[in-house]
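> just coords:
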């Protein structure tokens, strides 16, 4: 057996072209460990076996302010609870937070904690919605030939199999359907009913161009094991389907399910294995937004999937106060890679009702992307995208036809998806005061939009003319 050298064995005479690595550059390997949940008053007597039980996690999830109060007790001041009550009343999304997530929040500084920001609304931070916001900003329902099945791209479709999740994100782009009705939104019903799924299966079978189906919701984590098998096997038996993606926030918010729900994990593994025998790809797409969401429990859960040959990719949403700095996004990308999750997309925050305080500018994404690219291997470098409002689909963040940093208007086209121009709007609070004032005037709003469209059109005309210039001989 070959004896591997240790650091002590390395010859001091080696010439190093790079300086020694600073310890903070290796922070991605430092995962939270130990019974961290016991810092929460209600969980002080919860042992590891109980905390790793996904059923216990689901039963004890926070859905009402009073339950939050009963759980945290006196570790945060009453004014914070009052603020949470106001946040619950004005939130378009239902609130549901797992004990696992609650245990990761820094309750000494709850207002600025990146996990609290994502999942527990507070009334004092809510800002007015952008005047151009709509409830279903991505037009998923408009592009749905049957209920809960969006066919926008040529060869790919989105299958919304149900409308519940293990945890509800404040920033959910499907607040029009996901969760229960709130004071702000009456939801579209997308219950997990097999007769509705059958309509989708029949549609898929009739469309030979469809090769790729994303199984989402809601969250595929909430599907029963037999439903995972039913949906996965039905799709794989359709000849022209080549790829299936199960989309779930679950590993980020309740990794315990991957440790203790053996039937569900076996069902997913079996569908992956069946796909492999049919030479088709079945993968899991998940959703981590901040490095603090990844703990030793997460690694244990994901190691189990890795051992079973399940490929896991990640899609993040860029959010103000959560991951809108270079340092945080670099750490997130490296930590995801460390637990064998491939960073895939980083979305500029969709235009979602009730969470204007979370949105960032397109320019913020452009700046962060420059620093993330080259920080690690290319296949572990996410693509930063804008999911174009109006159904234009995912556009590389810097591929706009025009972007005015002052008015916050960016204009995209999607020639392979659908014709027309698709406009994204930076949050008004991030603009200079004079432009914030212009956005208060409806007539000025239309003038700014028309000017942005005119510049986008003129830019496309110039680009088209340039592309027709003949090249010299030999080029």
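Yep, that arrived. In this text the structure is predicted, and so the values were computed from the model without any measurement.
> contacts, neighbours, all on C-alpha from now
Will do.
> Strands along this protein, start to end?
Remark: strands assigned in the chain by DSSP state E are 149-150, 156-160, 212-216, 243-247, 281-286, 312-318, 342-348, 383-388, 393-396, 402-404, 409-414, 418-425.
> can those go into CSV with extra columns for distance to residue 331 and mean neighbour count?
Compiled in CSV, these are given as follows (distance: least, C-alpha to C-alpha, whole Å; neighbours: other C-alpha atoms under 10 Å):
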stretch, distance to residue 331, mean neighbour count
strand 149-150, 34, 25
strand 156-160, 30, 21
strand 212-216, 27, 23
strand 243-247, 23, 23
strand 281-286, 17, 23
strand 312-318, 13, 24
strand 342-348, 12, 23
strand 383-388, 16, 24
strand 393-396, 22, 19
strand 402-404, 29, 20
strand 409-414, 28, 23
strand 418-425, 28, 18
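> Any chance of these in a markdown table with distance to residue 68 as columns?
As requested, these are exported to a markdown table (distance: least, C-alpha to C-alpha, whole Å):
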| stretch | distance to residue 68 |
| --- | --- |
| strand 149-150 | 35 |
| strand 156-160 | 30 |
| strand 212-216 | 28 |
| strand 243-247 | 28 |
| strand 281-286 | 26 |
| strand 312-318 | 26 |
| strand 342-348 | 30 |
| strand 383-388 | 34 |
| strand 393-396 | 37 |
| strand 402-404 | 43 |
| strand 409-414 | 39 |
| strand 418-425 | 35 |
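> Quick check: which of those strands is nearest to residue 101?
Closest to residue 101 of these is strand 281-286 (C-alpha to C-alpha; 15.7 Å).
> Identify all contacting residues around stretch 178-185.
If you take C-alpha atoms under 8 Å, 6 or more residues apart in numbering as the criterion, stretch 178-185 is touched by 89-94, 163-165, 168, 175-176, 187-188, 217-218.
> Go through the residues you listed and say which is closest to residue 41.
Nearest to residue 41 among the contacts of stretch 178-185, with distances taken as C-alpha to C-alpha, is residue 168, at 23.0 Å.
> Around the closest one, how many other residues sit close by?
As a burial measure, residue 168 scores 25 neighbours (other C-alpha atoms under 10 Å).
> just residue 153 next, same as before
By other C-alpha under 10 Å, neighbour count at residue 153 equals 18.
> And here is the other one:
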């Protein structure tokens, strides 16, 4: 006999009012928040739904420093929270930038465990030392950059970075070597928004007949001006070799109001999609949600606009410890994304990024989660669990290492279609290892021995 122990009934009128709203809406994939959740934040207590649903309000009131955060939250955060945050920012590669929308979605009755706070507001009390094998640009994007702001690693695909700002700053950003303002002790790669620099990229792309697929990222394509968004899309689509373009943005997760109120931007995106359709070419949006609580009724309203305009959206999730590393949360995320017409595409192993070791999971966690998620919904709405191999090996299925030693935390991957003959190493976080192996990683000679043993096999 099969008993469904994972199902939880959707919230009803009998739901206790004392239950934090962010928890009440996490019992069913169709239960999207449509309450005025932001009114719990003192600074937004009198903000109307009409005003809150505009991108202008969100941009104007985006929080960019601890002082501003304290003015916004007041006594809502627990004692010591702001000092803990300031201490963490001094050891983080990313500056602070968070929208009112996200601040309103955080469960301030339990912020230390809240999955949204965890991603955007670091706390020194939770940070852990970086892995000794970490590199600032762990994916070696700059090594595969033939012209500034363009990474060409795969034969038929390239990554174009027209600008390096975002509507919010995720503290776990894999491109923290360049995105955002300089952090304490961190001088970042400078890539100014420049039409001249873009022309270099266009010229290179046009002269690579094997290139068919361009990802327009950053930064975040949300922060492109409407005319620039359209210019880039049209230039690429009119190249005979280009068959597909993807606009990459975190925006649908952190500021869905832009789709609803920035009509010039949404119309520009629509025109590029329609041009692609007329040329029989593919134009899609790639976005990024990590937790079911990030998907609200406002998300659904924004997606309804895109669906009506024939714009397809896929999601690339990052696997994060305490955020989505359990089967129930990851399954709910996949189903809720599907419900609002966002196709779950990838779940990435967390990149080895400075300052966020507390968020990384071992490879074994991804392997286990994939088994639980597969079969929970339709195959085309089931994400692939992948690892972007450090050193430029590209995306590898988490079940495909040449060797994986969960005791030392070393996994070895090959990438014959990207860089044949090379081996790529990923390292589990030290907190996932036993004490003896954590001590071995502190000793350079032992470190080398563990790596050599992995490569020898």
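Arrived safely, thanks for sending. In this text, all values refer to a predicted model and were calculated from it rather than measured experimentally.
> re earlier: residue 123 of the first structure is nearest to which of the strands of the first structure?
Closest among those, using C-alpha to C-alpha: strand 312-318, at 21.3 Å.
> Just the residues contacting that closest one, thanks.
Here strand 312-318 of the first structure makes contact (C-alpha under 8 Å, 6+ apart) with 283-289, 324, 340-349, 359-360, 365.
> wait, which of the strands of the first structure is closest to residue 117 of the first structure?
That would be strand 312-318 among the strands of the first structure, by C-alpha to C-alpha, at 12.5 Å.
> Specify the angle between that closest one and strand 383-388 in degrees.
Relative orientation of strand 312-318 of the first structure versus strand 383-388 (axes from the mean of the first three to the mean of the last three C-alpha atoms, to 10 degrees): 60 degrees.
> Most neighbours of all the contacts of stretch 178-185 of the first structure, which one?
Highest neighbour count within the contacts of stretch 178-185 of the first structure: residue 93, with 31 neighbours (other C-alpha under 10 Å).
> contacting residues around residue 299 of the second structure?
Contacts of residue 299 of the second structure by C-alpha under 8 Å, 6+ apart are 252-253, 256, 340.
> likewise residue 57 of the second structure?
residue 51.
> returning to that earlier point: nearest to residue 67 of the first structure, of the contacts of stretch 178-185 of the first structure?
Nearest to residue 67 of the first structure out of the contacts of stretch 178-185 of the first structure is residue 94 (C-alpha to C-alpha; 14.3 Å).
> OK, contacts around the closest one?
63, 168, 179-182.
> Relative to residue 53 of the first structure, which of the contacts of stretch 178-185 of the first structure is nearest.
Nearest to residue 53 of the first structure among the contacts of stretch 178-185 of the first structure, with distances taken as C-alpha to C-alpha, is residue 165, at 17.2 Å.
> And that closest one, how far from residue 107 of the first structure?
24 Å (C-alpha to C-alpha, to the nearest Å).
> what sits against the counterpart of residue 444 of the first structure in the second structure?
Correspondence of residue 444 of the first structure to the second structure, assessed by TM-score structural alignment: residue 446. Contact analysis of residue 446 of the second structure by C-alpha under 8 Å, 6+ apart lists residue 440.
> What separation is there between residue 446 of the second structure and residue 353 of the second structure?
Where residue 353 of the second structure is concerned, residue 446 of the second structure sits at a distance of 23 Å (C-alpha to C-alpha).
> again with residue 399 of the second structure
Distance from residue 399 of the second structure to residue 353 of the second structure, by C-alpha to C-alpha: 22 Å.
> These two: which has the busier surroundings?
residue 353 (26 against 16).
> Give the equivalent position in the first structure for that one.
Aligning on TM-score structural alignment places residue 353 of the second structure opposite residue 352 in the first structure.
> The closest residue to that match other than its chain neighbours: how many residues sit nearby?
Leaving aside its sequence neighbours, residue 352 of the first structure sits nearest to residue 173 (C-alpha to C-alpha, 6 or more residues apart in numbering; 5.8 Å). By other C-alpha under 10 Å, 20 other residues sit near residue 173 of the first structure.
> Spatially nearest residue to residue 395 of the second structure, not counting backbone neighbours?
In space, residue 395 of the second structure is closest to residue 388, 4.3 Å off (C-alpha to C-alpha, 6+ apart).
> From residue 8 of the second structure, how far out is the one you found?
34 Å.
> mind listing the helices for the stretch 351-475 of the first structure?
Remark: helices assigned in the stretch 351-475 of the first structure by DSSP state H, counting those that start in this stretch are 362-372, 433-439, 442-467.
> sorry, that was for the stretch 151-300 of the first structure
For the stretch 151-300 of the first structure, the helices defined by DSSP H, counting those that start in this stretch cover 194-205, 225-236, 250-253, 256-260, 262-277, 296-307.
> So residue 44 of the second structure is in contact with residue 51, correct?
No: shown here, residue 44 of the second structure and residue 51 do not form a contact pair, counting by C-alpha atoms under 8 Å, at 10.4 Å.
> Who has more neighbours out of these two?
Shown here are residue 44 of the second structure and residue 51; by other C-alpha under 10 Å, residue 44 has more neighbours (17 against 11).
> list the contacts for the more buried one?
38, 72.
> repeat for residue 101 of the second structure
38, 58, 254-255.
> Take the residues you listed and map them onto the first structure. Which survive?
Here is what carries over to the first structure from the contacts of residue 101 of the second structure, by both residues aligned by TM-score structural alignment, their matches' C-alpha atoms under 8 Å: 38, 58, 254-255.
> out of those residues, who has the most neighbours?
Busiest of these [other C-alpha under 10 Å] is residue 255, holding 26 neighbours.
> Give the full set of residues in contact with that residue.
Residue 255 of the second structure sits next to 55, 58, 99, 101, 167 when contact means C-alpha under 8 Å, 6+ apart.
> What of residue 46 of the first structure?
Taking C-alpha under 8 Å, 6+ apart, we find residue 46 of the first structure in contact with residue 38.
> Contacts only, for residue 171 of the first structure.
Residue 171 of the first structure neighbours (C-alpha under 8 Å, 6+ apart): 118, 349, 352, 355, 358.
> Could you rerun that using 7 Å?
352, 355 (C-alpha atoms under 7 Å, 6 or more residues apart in numbering).
> how close does it sit to residue 218 of the first structure?
To residue 218 of the first structure, residue 171 of the first structure is 13 Å away according to C-alpha to C-alpha.
> again with residue 127 of the first structure
Between residue 127 of the first structure and residue 218 of the first structure the computed distance is 26 Å (C-alpha to C-alpha).
> same thing with residue 99 of the first structure?
Counting by C-alpha to C-alpha, the gap from residue 99 of the first structure to residue 218 of the first structure is 20 Å.
> Surely residue 135 of the first structure and residue 353 touch.
Yes: taking contacts as C-alpha atoms under 7 Å, residue 135 of the first structure lies within contact range of residue 353: 6.3 Å.
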